[in-house]
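Q: Predicted coordinates and the sequence they were generated for:
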Amino acid sequence: MNILGKAVKHKTFGDGTIQKLEKNHIIISFSVGNKTFVFPDAFFSFLTTTDEELNFLVGELLEERQKQKLLAHEKKVKELQQKALFRSIAPAAKAKTRKGKRANVAFKCNFCDGGKSKEQIGFYGVCSDKMIYNNIKIENRTWCNAEDCPCLEYLKGEITREKLDSYCQDNGIVCYESQMLKDWKAFAGVVQNGKRKGKAMKLQQVQKNSLCVLTTRTPGTGENERFIFALFLVDDIYEGDEQEEGYVSTTSKYKIKLSPQEAKKMLFWNYHSNGNKPKNPAWSSGLHRYFTDEEAVQILKAVVEIKKETADSYLAVDFLEYYCGINGIAGNTVGEARGALKR
């Protein structure tokens, strides 16, 4: 079909006429001069026409483009699912027995309110529309803004909410945060800048029976308000390599999630501090950091206090005693917390 000479209308420039078609671009003449647009994409947002033939052509092209995007996205989701499956079965073949100093690990997580309830802060499904907008448009989170992120596609109107939610069903995955309290698994992530940008990060100091704490902060709050929303005893670890980032997980009973009210009382920087600037609650780069057994015991003791008179009260006490026993720690010799906010 020859579209040259067809009349169109732009939201800002008004009436115009198509002058030229070059591959996937069209040049349109307006009263303010010639303007170039991507074809047919511009008709999705900026351009309209009353020409029936052109409308039909544009509709067919946009529909085909949408199908291609959906196919590409579904392919990417399958790759993510296969990657997650690989990570769940690979350690038996790839894990190494590490020797050396053992450390505990804390993870910095993007806030996710998926599955939020009285019992948990979220991290159990896809974020709400409000949180998706926040993580993409306001917080500018790295993965949330990736081209193949399902949430970004949803925000752009390329997929429906129903389609987005379906990706988290049947062991699917939208992002690491969306499955964190389903699978009790945390990943080391990839390097975001510098010479090693894009390279997988390793977990070189974590071993079996290390404590893992999951931290986040709510939108609009500062780093000093970062809190712990869940913790578990590591019994499954993959150190990672150049292609696959490391992860920790658990299948044991020693895992506790905190309610929204409980979590706000567990400020991470009450227990942890930076070696070079101990009074400064700054995480800086990276998705994980290591902390000492002393800090781990202080965190577990605080959880025992918070969980008093709850269904998890016995588990919290058992967790503390087991952690100290298995790691040879005299819990009664551990002093008060001396994190950045306590100095």
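A: Nice, I can see it. Residues are numbered from 1 along each chain as shown.
Q: make it CA atoms for all contacts and neighbour counts henceforth
A: OK.
Q: close enough to count as contact, residue 246 and residue 199?
A: No. Contact criterion CA atoms under 8 Å: residue 246 and residue 199 do not qualify, at 11.4 Å.
Q: So those two - more neighbours on which side?
A: Remark: of residue 246 and residue 199, residue 246 carries more neighbours, 22 against 17, as counted by other CA atoms under 10 Å.
Q: nearest residue to the more buried one other than its sequence neighbours?
A: Sequence neighbours aside, residue 240 is the residue nearest to residue 246 in space, at 3.8 Å (criterion: CA to CA, 6 or more residues apart in numbering).
Q: here's the one I want to compare it with:
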Amino acid sequence: MNLLDEQVTHKSFGQGSVVACDGSYVEVAFALGTKKFVFPDVFGTHLALVDPKLAKFVAGVKKDIEAERREKEAELARKRAAEEAKRQRLLAREKLIKSHKLSPVSQVAFWCDEEEQEKVFAEGKVFTGLKKSGVNAGEPNRLVRLHHNSCCVITAREEDAPEKERRVVGLFMVGESFVGKLCEDGYIPAHSEYRLRLSDEEARKLPFWKYYVNERYPKNMTWNSGRHRYFDNVWAAQILQDIVALKEGTDEYEQVQGFLEHFCEMNRLRETDVPSPNGALVRASA
């Protein structure tokens, strides 16, 4: 589009002629001197082209630019709103973390089949499952006891194996800023550093029921339904201590020892005060 030498009229400066136009600005020579205006914003408000066809074309260009500008402004507003919403969520998390009262049972054990185990350790997250009844049926479970001090213990057993052979196949601390109460999608992210998957041989040495016990039925080893169970903080520390013992002399020893130290710090436990495991399997064997 070439506007050079085109005649224009200005509300204040009168008749003029375009002497330059670069797509962002237009310069017009008037009797009292040359003036520079923003293009195409000035047209239709203060400046008008004498040629009606050219005026119509410029009006269309202006309309398109204004529409694009409005879309950019709307997108910017959406981004700002999203950033503000994120900021508010982070503030809410920080508030909950600061006011968090440590529960002695703030860990969780999950029952995962072989296929899901692969997914959990590959993606670094575990799904809490869906509510099966009530007004919120079909929505993800919110494990409200879980906080930044929580650990997810992944368990499994062979389909035809007795329940007492359930084993610990891995575990991870939850993400640094995770708060179960605020989790909407049902996925618990793993900590960026404190996560561990055990080999089959190692898992066979970590029977789940060595640690877990229902005090009402201390020798019973049953997990007939449900995807998860809350888990005592001390039991998780016992598992980590046993893993440290398994890893002694290996390249992973320092990593697992660091995991144990971090867990104890987050849960206000002293390693030396953690008792020996006394779960249902231990009691049934006594």
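A: Sure thing, it's come through. The model shown is predicted, which means the values in this text are computed figures rather than measured ones.
Q: what about the helices in the stretch 151-286 of structure 2?
A: 200-204, 233-247, 253-266, 280-285 (DSSP state H, counting those that start in this stretch).
Q: Give me the helices and strands touching the third one, please.
A: Secondary-structure packing of helix 253-266 of structure 2 (3 or more CA pairs under 8 Å, 6 or more residues apart in numbering; DSSP states H and E): helix 233-247.
Q: sorry, back to before: of the helices of the stretch 151-286 of structure 2, which is nearest residue 33 of structure 2?
A: helix 253-266 (74.5 Å; CA to CA).
Q: in the longest helix along structure 1, what's buried?
A: Ranked by residue count, the top helix of structure 1 under DSSP state H comes out as helix 52-89. Neighbour counts over helix 52-89 of structure 1 (16 or more other CA atoms under 10 Å) mark 54, 58, 62, 69, 73, 77, 80-81, 84, 87-88 as buried.
Q: coming back round to it: mind giving me TSV with the helices of the stretch 151-286 of structure 2 and columns for mean neighbour count and distance to residue 17 of structure 2?
A: Putting the helices of the stretch 151-286 of structure 2 into TSV (neighbours: other CA atoms under 10 Å; distance: least, CA to CA, whole Å) gives the following:
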stretch	mean neighbour count	distance to residue 17 of structure 2
helix 200-204	14	85
helix 233-247	20	82
helix 253-266	18	75
helix 280-285	16	95
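Q: okay, these in a markdown table with distance to residue 58 of structure 2 next?
A: Converted to a markdown table, the helices of the stretch 151-286 of structure 2 look like this (distance: least, CA to CA, whole Å):
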| stretch | distance to residue 58 of structure 2 |
| --- | --- |
| helix 200-204 | 73 |
| helix 233-247 | 71 |
| helix 253-266 | 66 |
| helix 280-285 | 83 |
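Q: what span of structure 2 lines up against the lengthiest strand in structure 1?
A: Determined from DSSP state E, the single longest strand within structure 1 is strand 14-22. Under TM-score structural alignment, strand 14-22 of structure 1 has no counterpart anywhere in structure 2.
Q: same for that strand, what does it pack against?
A: strand 7-10, strand 25-30.
Q: Including mean neighbour count and distance to residue 307 of structure 1, could the ones you listed go into TSV?
A: As requested, those are exported to TSV (neighbours: other CA under 10 Å; distance: least, CA to CA, whole Å):
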stretch	mean neighbour count	distance to residue 307 of structure 1
strand 7-10	18	60
strand 25-30	19	62
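Q: Can I get the ones you listed in TSV including distance to residue 37 of structure 1?
A: Formatted as TSV, these follow (distance: least, CA to CA, whole Å):
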stretch	distance to residue 37 of structure 1
strand 7-10	11
strand 25-30	5
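Q: Which one, of those, ends up nearest to residue 329 of structure 1?
A: Across these, closest to residue 329 of structure 1 is strand 25-30 (CA to CA), at 68.2 Å.
Q: ok, back up a step: could I get the buried residue list for the longest strand of structure 1?
A: For strand 14-22 of structure 1, the buried set under the neighbour-count rule, 16+ other CA under 10 Å, comprises 15-19, 21.
Q: can you put these in CSV and add distance to residue 253 of structure 1?
A: Putting the buried residues of strand 14-22 of structure 1 into CSV (distance: CA to CA, whole Å) gives the following:
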residue, distance to residue 253 of structure 1
15, 67
16, 67
17, 69
18, 67
19, 69
21, 64
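Q: just curious, which of those residues is nearest to residue 305 of structure 1?
A: Of all these, residue 15 has the smallest distance to residue 305 of structure 1: 69.3 Å, by CA to CA.
Q: Identify the residue of structure 1 aligned to residue 157 of structure 2.
A: Per TM-score structural alignment, residue 157 of structure 2 is aligned with residue 217.
Q: neighbours around the closest residue to its match other than its chain neighbours, how many?
A: Closest residue in space to residue 217 of structure 1, ignoring its immediate chain neighbours: residue 226 at 4.5 Å, by CA to CA, 6+ apart. Per other CA under 10 Å, the neighbour tally for residue 226 of structure 1 reads 24.
Q: Tell me the counterpart of residue 226 of structure 1 in structure 2.
A: By TM-score structural alignment, residue 226 of structure 1 lines up with residue 166.
Q: correct me, but its match touches residue 157?
A: Yes. Counting by CA under 8 Å, residue 166 of structure 2 sits close enough to residue 157 to count as a contact (4.5 Å).
Q: which one of the helices of the stretch 151-286 of structure 2 lies closest to residue 175 of structure 2?
A: Of all the helices of the stretch 151-286 of structure 2, helix 253-266 sits nearest to residue 175 of structure 2, with 12.8 Å by CA to CA.
Q: equivalent range in structure 1 for that closest one?
A: Residues 313-326 of structure 1 are where helix 253-266 of structure 2 lands when matched by TM-score structural alignment.
Q: again, but for stretch 61-75 of structure 2
A: Aligned by TM-score structural alignment, stretch 61-75 of structure 2 falls on no residue of structure 1.
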